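Peer 1: Starting from these lines, generate the structure:
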Amino acid sequence: MGLTVLKPGLLTTVQDFGRFGHQRQGVVVGGAMDKIALRIANLLVGNHENAAALELAMQGPALRFEQDQVIALAGADLSASINGEPIRLWRPVLVKAGSILRFGKPTYGNYAYLAVAGSIKVPQVMGSCSTYLRAGMGGLEGRALQKDDTLYFGETSETNKLVLSALLMQAKKETSFTEASWWPEPELLPRYEPNPVLRAMPGLEYSWFSENSREYIWQQKYKLTAQSDRMGYQVQGTALALEEKRELLSTAVTFGTVQVPPHGDPIILMADSQTTGGYPRIAQIITADLPKLAQVQPGGTIQFEEVSLEQAQHCYYQQEKTMLALQQAIHNKLNQV
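Peer 2: Okay, here's the model as predicted:
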């Protein structure tokens, strides 16, 4: 038993942190677009942070639970409901067997994460359960979910059982689901914005660009186009140009690299970015702001703010410090039950 896919949604895939250590062979890292939301969803149900979960893009699926299960939703608000009753993000929820989880119109963000106690059970490929669609690798047969698919759950841990016990104490027989009476403090959760300012460092080819372009990248706003996906976000704004025509051999790129093709509109590489690229790199968005970037909807605008390497490292440290605080808060709450 597990869950049955009644409707697949726009793009529903199994994701974890991704595949590391294989880029020299041309294998992309991939993984969740918003890794902070994935981590929090997993912590809320008692999983390891890197457990396989479902990533739901924009238009979520319809899923029927064939057994009682503890779940948590995090990331974008896709107007989730169980048997027609709204459920909230960022908290554990006990769902009874036979209940149907559906999604409606996105309120904010692009990517939501559905974690289940024990994780989504799929084989690991090169150390990861993440789905990489272009290679047909990982997840469920290397593809997005389809109607009538069945997914199974992994074995539950003692922490999973603590979450279940806490929810059973609140559960009522006549209800199809029970939300936890507790949830993380707002300061421990990501802050998404429709038109964010993203902190970035100058890229390795930054000096190749004209003086005007080096000013524009920090001053102008760029609009996210509909031609955006897990591989890259295309943005439009003031065109950027090199000081003089130069050729660049393919060189290393990663999630958050801002490349500039000849037409002058930047492309921001995302979770499924290739391992090397041949366009000049004008900037690199810092790791701490990648979740915020992932949740910008098409039509939203972004602006870049220059920071130093030291500032980027500090932001990452603060983000990880917050995650540790959240993990400890959940641990303390469960041990009070």
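Peer 1: Could you use CA atoms for every contact and neighbour count after this?
Peer 2: Noted.
Peer 1: Name the nearest residue to residue 198, ignoring sequence neighbours.
Peer 2: Counting by Cα to Cα, 6 or more residues apart in numbering, residue 304 is the residue found nearest to residue 198 once chain neighbours are left out, at 4.9 Å.
Peer 1: In which helix or strand does that neighbour reside?
Peer 2: strand 301-306 (DSSP states H and E).
Peer 1: Which positions within that strand qualify as buried?
Peer 2: Within strand 301-306, the residues that qualify as buried are 301-304, 306, counting by 16 or more other Cα atoms under 10 Å.
Peer 1: one more to put side by side:
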Amino acid sequence: MADHLVIHRAGISAVQDLGRFGRSRFGLPVNGALDQFSARAANVLVGNREGDPLVEVAMLDFSCTPSTDVLLAVTGAPADLTVGGVPRPQWEPTAVRAGETVRIAGIRRGARVYLALHGSVEAPSLLGSCAPDTILGFGRSLRDEDELAIGRGIAPIDHPVLRHPVFRLGVPVPPFPEEWTIDVTDGPDIAEFGASAAKLFDAEYTVSPQSNHIGLRMRGDVPQREARGEVLSRGVPVGAVEVPAGEELLVLHRGRGVTAGYPVLAVVTATGLSALGQVRPGQRVRFRKRSVEEAVAAYRAQRNTLRALRKRVSTVFDALRIPTTTPAPATEAL
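Peer 2: Purely as a prediction, here's the structure:
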């Protein structure tokens, strides 16, 4: 029987990757991990490609047991991680013996945790991605007592060094505040709001429980559109801050439809989208205006952080004779 994880408590979890890129022209959303930075970092920490499949756990407790020795990493929101009842750190590679139970409990301040295994996990793929798509009815949401195959062609990993705090890889863990600041750039319709557009950066918004991977609804002092006339349906980017009629903003995320007909006041930056993927219902959000140049610089800095982390991981794994996976080409990793 193939090596596998037995899922004891699934909570709200699914097998994810970075998404289904280049398919918007067919009307398909990109989907994928909502916190892209944490997902990428989890895979890098265990020597995988950044886009390899991993487990995304949302808000509720999760537990599993591997049938073989594995190396894993847990990133994302702060949580209580234990292996065989012993507390272990997040954002570091952790060795787990066959039969030991891995528990992730008490997820707090953020919404999502990512669990990556050295060698990845197996999942069906559609158009180059295993990311769930609710419109197509595709993807693997996990249930209690599911068995998730470990997809690797290498020997099990249980290196004694990884059971002790000898190596600390120094991942710059992003903040998980009680009140979030989300960076945005100007949207295509900002001129239609006149002076009212400034409200977006002065007000505080509360995330509605009616929020999901498609978009977040936020209540607060909503800017008012001054222009008259209808907005024609057109393509909208992930991160579009839409202003429908009413008392809520609608901030589109990775599961959004590719067209919409509401005015777009702003667009969340690439780094801001990962932060937005961690915001819980009931938390407060403020928006911060950034230029396109500032947004690009922040994204490049984040990519450089992951490249530096991969170099440190490769150095440690080479010293311990643990195999790593060759990074994907840049065009695939973006």
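Peer 1: quick one: TM-score?
Peer 2: The TM-score (TM-score structural alignment, normalised by the length of the second structure) is 0.90; 318 aligned residues with a Cα RMSD of 1.8 Å.
Peer 1: quick one on the thing from earlier: what does the residue nearest to residue 198 of the first structure correspond to in the second structure?
Peer 2: Counting by TM-score structural alignment, residue 304 of the first structure corresponds to residue 287 in the second structure.
Peer 1: if I read this right, its match contacts residue 199, doesn't it?
Peer 2: No: Residue 287 of the second structure is beyond contact range of residue 199, at 9.8 Å (criterion: Cα atoms under 8 Å).
Peer 1: Next one: the most centrally placed residue in the second structure from residue 320 of the second structure, what distance?
Peer 2: Closest to where the C-alpha atoms of the second structure average out (Cα atoms, centre = their mean) is residue 35, at 2.0 Å. Remark: distance between residue 35 of the second structure and residue 320 of the second structure (Cα to Cα, to the nearest Å) = 30 Å.
Peer 1: And residue 178 of the second structure, by the same measure?
Peer 2: Applying Cα to Cα, the value for residue 178 of the second structure to residue 320 of the second structure is 39 Å.
Peer 1: And for residue 228 of the second structure?
Peer 2: Per Cα to Cα, residue 228 of the second structure is found 65 Å from residue 320 of the second structure.
Peer 1: Repeat that for residue 221 of the second structure.
Peer 2: With Cα to Cα as the criterion, residue 221 of the second structure and residue 320 of the second structure are 55 Å apart.
Peer 1: Strands of the stretch 51-200 of the first structure, residue ranges please.
Peer 2: Applying DSSP state E, counting those that start in this stretch to the stretch 51-200 of the first structure gives strands spanning 53-57, 62-65, 69-77, 80-82, 85-86, 92-95, 100-103, 108-116, 120-121, 150-153, 177-179, 197-202.
Peer 1: can you put the ones you listed in TSV and add distance to residue 40 of the first structure and mean neighbour count?
Peer 2: Shown next, in TSV, are those (distance: least, Cα to Cα, whole Å; neighbours: other Cα atoms under 10 Å):
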stretch	distance to residue 40 of the first structure	mean neighbour count
strand 53-57	11	26
strand 62-65	21	22
strand 69-77	7	25
strand 80-82	17	19
strand 85-86	20	12
strand 92-95	11	26
strand 100-103	20	22
strand 108-116	9	26
strand 120-121	16	22
strand 150-153	18	17
strand 177-179	16	21
strand 197-202	22	21
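Peer 1: just so I have it, where are all the strands in the stretch 201-337 of the first structure?
Peer 2: Listed in chain order, the strands of the stretch 201-337 of the first structure (DSSP E, counting those that start in this stretch) span 221-224, 232-236, 251-252, 257-259, 267-269, 276-277, 281-285, 301-306.
Peer 1: matching residues in the second structure for the third one?
Peer 2: When you say that, I think you mean strand 251-252 of the first structure. Counting by TM-score structural alignment, strand 251-252 of the first structure falls onto residues 234-235 of the second structure.
Peer 1: how far is stretch 208-218 of the first structure from where the chain is centred?
Peer 2: Here stretch 208-218 of the first structure is found 30 Å from its chain centre; the criterion is Cα atoms, centre = their mean, to the nearest Å.
Peer 1: Count the residues that sit near residue 263 of the first structure.
Peer 2: 9 (other Cα atoms under 10 Å).
Peer 1: If you could redo that for residue 1 of the first structure, that was the one I meant.
Peer 2: Residues within reach of residue 1 of the first structure, counting by other Cα under 10 Å, total 12.
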